[in-house]
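S.K.: I'd like to go over a predicted model; first the sequence, then the structure.
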Amino acid sequence: MAMPPLTIGDLSVPVPIIQGGMGVGISLSGLAAAVANAGGIGIIATADIGWDEPDFKKNFREANKRALRRHIRKARSLTKGVLGVNIMVALTNYDDMVEVSVEEGVDLIISGAGLPLGLPKLMEGKVAPKLLPIVSSGRATQIICKKWKQRGRLPDAVVVEGPLAGGHLGFKPEQVDEPAHTLEQLIPEVIAAVQPFADAAGAPIPVIAAGGIYTGADICRFLRMGAAGVQMGTRFVATHECDAAPEFKQAYLDAKESDMALIKSPVGLPGRAIRNPFLDEVDQGGRKPKACLYRCVHGCDFRNAPFCISEALISATQGKVANGLVFAGHNAYRVDKIISVQELVQELVREYDEVCGQ
């Protein structure tokens, strides 16, 4: 049995996989275009996307707008497939990133790290792109749907991210290991939450499973639970086309299960990363910032922050991983080789067929 296509409104892709948006130089035009060419949905992450622009520190907003425009156009030149962007609600330049994404004609916007309640207001008078909020509970889904409906809009699909995801998590630290918050529990909860809104609108609202999905068998399991597709980030880091430095990818290859760590992010959310000398130094209080150069995220008070999130992620994406933060999903320690995006997708399809074809 072949994987079913993923259909979101009038968009359809043959492989029901959305590549996760991994910020600060990990998923840019190179990776997004490769995933789109392989039949999935490629995502450009907007967080600090202008980190390599010469005026990034002096002109944060304009540097990021310029870089996002450049990467969307580059990805478009490399693929005819479906492309989207991931925009964190916590970003101080959120509105800028939405504006540029709409102007450049991306196919969809995925938005989490907070509830994107104001996103439809930024989209007034526009039908495209498709809007996909990231949620971590049925309650959050209902809040978003009710709020958006007041603006005459509903989510075109919903991404449900469980606690095994990499990067920032939408859970309190004590919730991460609770059985009630596993992705297996969340999927039916969110499907039930969107159903009344979908019924009233007379159009489906697909639910996308995310967080800890690693194999084709995992994809089969969540599609059987009613998910329309999956979002995967960690697996795509370990590809030749991933935009991160080779040293960043090597950190995944070298990681052991005991290295997978939950941290307290300056953003105010727990985060999942690979334990390294940088995090050891953070634990000892040796990385407290003396000033804020970027003002990149809401809720970050540098006076009380354990480290500067931008500096840490930029160092990692440059390849200085011992001196930076390496975000990764719980299953990153299972990565044992770097392959092409096409090979990875073929492997996932084959694994899916072995389980779902029975």
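M.R.: Here it is on my side, so go on. Numbers count the residues shown, from 1 in each chain.

S.K.: every contact and neighbour count from this point should use C-alpha atoms.
M.R.: Will do.

S.K.: and A261, how close does it get to G39?
M.R.: Distance from A261 to G39, counting by C-alpha to C-alpha, to the nearest Å: 32 Å.

S.K.: before we move on, what about L31?
M.R.: Distance from L31 to G39, by C-alpha to C-alpha: 13 Å.

S.K.: those two: which is more packed in?
M.R.: L31 (25 against 21; other C-alpha atoms under 10 Å).

S.K.: which SS class is the more buried one?
M.R.: Here L31 is recorded as helix under DSSP: H, G, I helix; E, B strand; the rest coil.

S.K.: check contacts around it.
M.R.: G42, I43, F236, E241, C242, D243 (C-alpha atoms under 8 Å, 6 or more residues apart in numbering).

S.K.: what sits against the third one?
M.R.: Applying C-alpha under 8 Å, 6+ apart, we find F236 in contact with Q19, L31, C242, V341, L344.

S.K.: same question for the last one.
M.R.: Shown in contact with D243 (C-alpha under 8 Å, 6+ apart): G25, I26, S27, L28, S29, G30, L31.

S.K.: of the contacts of L31, closest to R76?
M.R.: For the contacts of L31, the residue nearest R76 by C-alpha to C-alpha is G42; the value is 10.7 Å.

S.K.: pretty sure the closest one sits in a strand.
M.R.: Yes. Counting by three-state DSSP, G42 is located in a strand.

S.K.: look up the closest residue to it, ignoring the ones flanking it.
M.R.: A32 (3.8 Å; C-alpha to C-alpha, 6 or more residues apart in numbering).

S.K.: can you pull the contacts of that neighbour?
M.R.: Contacts of A32 by C-alpha under 8 Å, 6+ apart are Q19, I41, G42, I43, I44, A75, L83.

S.K.: got it, and L131?
M.R.: L108, I109, I110, S111, P155, D156, A157.

S.K.: surely the last one and V207 touch.
M.R.: To tie it back to what came earlier, the one meant is A157. Yes. With contact defined as C-alpha atoms under 8 Å, A157 reaches V207; the gap is 5.8 Å.

S.K.: and of the contacts of L31, the nearest to V335?
M.R.: Using C-alpha to C-alpha, the contacts of L31 come closest to V335 at F236, 10.3 Å.

S.K.: the structure to be compared is supplied as follows:
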Amino acid sequence: MKTKLSTVLCERLGIEYPIVLAGMAGGPSTPALAAAVSRAGGLGTLGAAYMAPADIREAIRTVRQLTDRPFAVNLFAVDLRDDNSNIEQVQRQLDRARADLGLPPAAEGPLKTADRFEEQLAVVLEERVPVLSTAFGLLPASAALAARSAGMKILAMATTVREAVLAEQAGCDAVVAQGGEAGGHRGTFDVAEHPMGANVGTFALIPQAVDNVRIPVIAAGGVMDGRGLAAAILLGAQGVQMGTRFLVAAESGAHEAYRQALLDSDEESTVLTAAFSGRPARGIRNAFIRQWEDGGTAPLPFPTQNTATRDIRNAAARQSRSDYMSLWAGQGTRLLKEGQRAEEIVAETARQALSLLGG
């Protein structure tokens, strides 16, 4: 039965509710979480940007064992060439954190980040996943053609109307309009133009994007429950993307210390920082971010800063030290509910939105 939640996006992606799970690469994303969201009627997403190609294939097959519903795989469409121009100064700054964690100082010399995008993409195409989504930019034209030829739908994230228009022109089936309230990395295409990302608020971005593109717009940023979904639909969006709300779900891969930091946070806790990865991202301010705010050293560009901080983030996870973890989170963390399963979150969100919309 069709309801007021049965949008064009639902028809295009073959889902029941216009709720998309954010990719959340780097730990929180698990096959169990993606499958649970899809089973509940939304679009689960596997955040695969940091995964080895063989692991992506295994994860995709695991999702398919857990559900026969549509799901997405998210990759980073971005230049992964390293910039080591200030590596010595940055490493000395990072050594402060290493000392606190009991790690040795960084070795001298440049860093090299593995660029596995082509191999990752090849796996996704071979596995013919239903939906391929990107962050930080658009798929190369040849990759987009290959995806469409394989029968896949394509989503892209945008932080401005101009980026949304570019996504439409590139043939995307829908665009995620990411407001400044969103947790995690900003999806801004050109961080040279917007060093801390374009941060138009969700409430302002969505109707302007809707008025300037013909493809479905998916609202992201600050959406934590059915009120956010209903508001997004009233603003003209055809659905929402939710990440932070699912970080404390039972199926999330988020570290226990990360979960606790989320539950202890509020709307004043997060800041935009490039300290962890070299790209602007919203997360809970902790000791690591404060060191960078006080240190006077600019982080290296992505992906080199991300590579440089990996040993710190890994050690922090082993030691359950949230003060040195990248605690990505949006601004709506007071609305988190501990102990829910992902399917409950989807059902509750849809039920509340339907009630508000009179569906």
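M.R.: Now that the structure is in, tell me what you want to look at. Model, not experiment: these values are computed from the prediction.

S.K.: any chance of the contacts of F236 of the first structure in CSV, plus distance to G268 of the first structure?
M.R.: Below are those laid out as CSV (distance: C-alpha to C-alpha, whole Å):
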residue, distance to G268 of the first structure
Q19, 25
L31, 28
C242, 28
V341, 33
L344, 34
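
S.K.: restricted to helices, list those residues.
M.R.: L31, V341, L344 (DSSP state H).

S.K.: which position in the second structure pairs with the residue nearest to G42 of the first structure?
M.R.: Matched to the second structure by TM-score structural alignment, A32 of the first structure sits across from A34.

S.K.: tell me the contacts of the counterpart of E267 of the second structure in the first structure?
M.R.: If you follow E267 of the second structure across to the first structure using TM-score structural alignment, you land on E257. By C-alpha under 8 Å, 6+ apart, E257 of the first structure lies in contact with N331, Y333, R334.

S.K.: now do the helix or strand hosting R76 of the first structure: which elements does it pack against?
M.R.: Here R76 of the first structure sits within helix 60-78, counting by DSSP states H and E. Contacts defined by 3 or more C-alpha pairs under 8 Å, 6 or more residues apart in numbering; DSSP states H and E place helix 60-78 of the first structure against helix 29-37, helix 94-103.

S.K.: let's see 10 Å
M.R.: helix 29-37, strand 41-45, strand 82-86, helix 94-103 (3 or more C-alpha pairs under 10 Å, 6 or more residues apart in numbering; DSSP states H and E).

S.K.: ranking the ones you listed by burial, who's on top?
M.R.: Counting by mean count of other C-alpha atoms under 10 Å, strand 41-45 has the highest mean neighbour count of those, with a mean of 30.

S.K.: what's the mean deviation for it versus the second structure?
M.R.: For strand 41-45 of the first structure, the mean deviation from the second structure after alignment is 0.5 Å (mean C-alpha distance after the TM-score superposition for the first structure).

S.K.: mutual contacts of A157 and V207 of the first structure, please.
M.R.: The contact sets of A157 of the first structure and V207 overlap at I8, L132, V194, A228 (C-alpha atoms under 10 Å, 6 or more residues apart in numbering).

S.K.: which of those residues fall in strands?
M.R.: I8, L132 (DSSP state E).

S.K.: can I get the shared contacts of A157 and V207 of the first structure in TSV including neighbour count and distance to R272 of the first structure?
M.R.: TSV is the format used below for the shared contacts of A157 and V207 of the first structure (neighbours: other C-alpha atoms under 10 Å; distance: C-alpha to C-alpha, whole Å):
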residue	neighbour count	distance to R272 of the first structure
I8	19	29
L132	24	22
V194	23	28
A228	23	26
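
S.K.: okay, among the shared contacts of A157 and V207 of the first structure, which ones form the most distant pair?
M.R.: Using C-alpha to C-alpha for every pair in those, the one that comes out farthest apart is I8 and V194, at 14.3 Å.

S.K.: tell me where the stretch 101-250 of the first structure has helices.
M.R.: Assigned by DSSP state H, counting those that start in this stretch, the helices in the stretch 101-250 of the first structure fall at 119-122, 138-150, 183-201, 216-224, 234-237, 246-254.

S.K.: map Y17 of the second structure onto the first structure.
M.R.: So Y17 of the second structure corresponds to V15, using TM-score structural alignment.

S.K.: from what I can see that match touches A2, true?
M.R.: Yes. With contact defined as C-alpha atoms under 10 Å, V15 of the first structure reaches A2; the gap is 9.3 Å.

S.K.: overlap in contacts, these two.
M.R.: Contacts common to V15 of the first structure and A2, judged by C-alpha under 10 Å, 6+ apart, are V349.

S.K.: which one of those two has more residues nearby?
M.R.: More crowded of V15 of the first structure and A2, by other C-alpha under 10 Å: V15, with 23 against 13.

S.K.: how near is that one to F236 of the first structure?
M.R.: Taking C-alpha to C-alpha, one finds V15 of the first structure at 15 Å from F236 of the first structure.

S.K.: shouldn't the match of Y17 of the second structure be within a strand?
M.R.: No. Applying three-state DSSP, one finds V15 of the first structure to be coil, outside a strand.

S.K.: show me the contacts for it.
M.R.: 2-7, 35-36, 38-41, 229-230, 345, 348-349.

S.K.: just A75 of the first structure next, same as before
M.R.: 28-34, 36, 42-44, 81, 83.

S.K.: who's in contact with E168 of the second structure?
M.R.: L155, A156, R162, A174, V175, N212, V213, R214, I215, P216.

S.K.: ok, so of those residues, who is nearest Q305 of the second structure?
M.R.: Distances from Q305 of the second structure to the contacts of E168 of the second structure, taken by C-alpha to C-alpha, are shortest for A156, at 24.1 Å.

S.K.: touching, that closest one and T134? I think so.
M.R.: Yes. Using C-alpha under 10 Å, A156 of the second structure is in contact with T134, at 4.9 Å.

S.K.: common neighbours of these two, please.
M.R.: By C-alpha under 10 Å, 6+ apart, the residues touching both A156 of the second structure and T134 are N74, L75, A77, V175, V176, G187.

S.K.: got a winner among those for most neighbours?
M.R.: Of those, with other C-alpha under 10 Å as the count, V176 tops at 30 neighbours.

S.K.: tell me how far the nearest residue to A150 of the second structure once chain neighbours are set aside lies from A72 of the second structure.
M.R.: Once flanking residues are discounted, A150 of the second structure sits nearest to R128: 6.2 Å by C-alpha to C-alpha, 6+ apart. R128 of the second structure sits 10 Å away from A72 of the second structure, going by C-alpha to C-alpha.
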